[in-house]
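*Asks:* What follows is a protein structure lacking sequence information:
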């Protein structure tokens, strides 16, 4: 069985009302369940960010270190973004 650790937390009124609403509508059985779901969501998000950094960012970073010629200058990136944005604005119906 999982050991439970009791905590006392302070929340803004808006968040407290939201928890009460989730319990009142039956979405969750208790405020503790709402908080546990929130912590699980944070853990999942943090794990996803870590996975993205490890699987996507780190290999690209390593590749750039191995071959710096692959890099694109910041001014060129910004020029491309500005051009793309200008095209989108131009194509946007008024």
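*Replies:* All right, it came through fine. Here the structure is a predicted model, which means the values were calculated and not measured.

*Asks:* alpha carbons only for contacts and neighbour counts from here, please
*Replies:* Noted.

*Asks:* Now do the helices in this structure.
*Replies:* Ranges of helices in the chain, per DSSP state H, are 13-24, 31-52, 58-66, 74-91.

*Asks:* I'd like the ones you listed laid out as CSV, including distance to residue 6.
*Replies:* Formatted as CSV, those follow (distance: least, C-alpha to C-alpha, whole Å):
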stretch, distance to residue 6
helix 13-24, 17
helix 31-52, 10
helix 58-66, 38
helix 74-91, 50
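
*Asks:* In a markdown table, list the ones you listed along with mean neighbour count.
*Replies:* Output for the helices of the chain, formatted as a markdown table (neighbours: other C-alpha atoms under 10 Å):
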| stretch | mean neighbour count |
| --- | --- |
| helix 13-24 | 13 |
| helix 31-52 | 13 |
| helix 58-66 | 12 |
| helix 74-91 | 11 |
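
*Asks:* then this one, side by side with the first:
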């Protein structure tokens, strides 16, 4: 694992320390890693949403669509 040192103003260092103490993180590194993972997830979701928004329009996802999807997921044949 690589090491990275960061500098924080006192008020941000205090905030991180409060989060570590109050939310069950063992260290400030664990807290920062969690923030980075959440940001990665947010960026992936953003990319997926943008891909979907720029894709060709398809039939609406109505009740019949979800019934068929549910049936396929359960291994049932659609009617």
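*Replies:* Ah, there it is. A quick note: this is a predicted structure, and the numbers were derived from the prediction, not measured.

*Asks:* Give me the TM-score for this pair.
*Replies:* Here the superposed chains carry a TM-score of 0.62, computed using TM-score structural alignment, normalised by the length of the second structure; 57 aligned residues with a C-alpha RMSD of 1.7 Å.

*Asks:* So for residue 5 of the first structure, which of the helices of the first structure sits nearest?
*Replies:* Evaluated with C-alpha to C-alpha, those place helix 31-52 nearest to residue 5 of the first structure, the distance being 11.1 Å.

*Asks:* That closest one maps to which residues in the second structure?
*Replies:* Matched against the second structure by TM-score structural alignment, helix 31-52 of the first structure falls on residues 28-49.

*Asks:* That stretch: average distance to aligned residues in the first structure?
*Replies:* Compared with the first structure after fitting, stretch 28-49 of the second structure has a mean deviation of 0.4 Å; criterion: mean C-alpha distance after the TM-score superposition for the first structure.

*Asks:* for that stretch, the distance to its chain's centre please.
*Replies:* 6 Å (C-alpha atoms, centre = their mean, to the nearest Å).

*Asks:* try stretch 17-36 of the first structure
*Replies:* With C-alpha atoms, centre = their mean as the basis, stretch 17-36 of the first structure stands 23 Å off its chain's centre.

*Asks:* Endpoints of that stretch, how far apart?
*Replies:* Start-to-end span of stretch 17-36 of the first structure (C-alpha to C-alpha, to the nearest Å) is 17 Å.

*Asks:* Identify whichever of the helices of the first structure lies nearest to residue 4 of the first structure.
*Replies:* helix 31-52 (10.8 Å).

*Asks:* For the first structure, which residue occupies the most central location?
*Replies:* residue 45 (6.0 Å; C-alpha atoms, centre = their mean).
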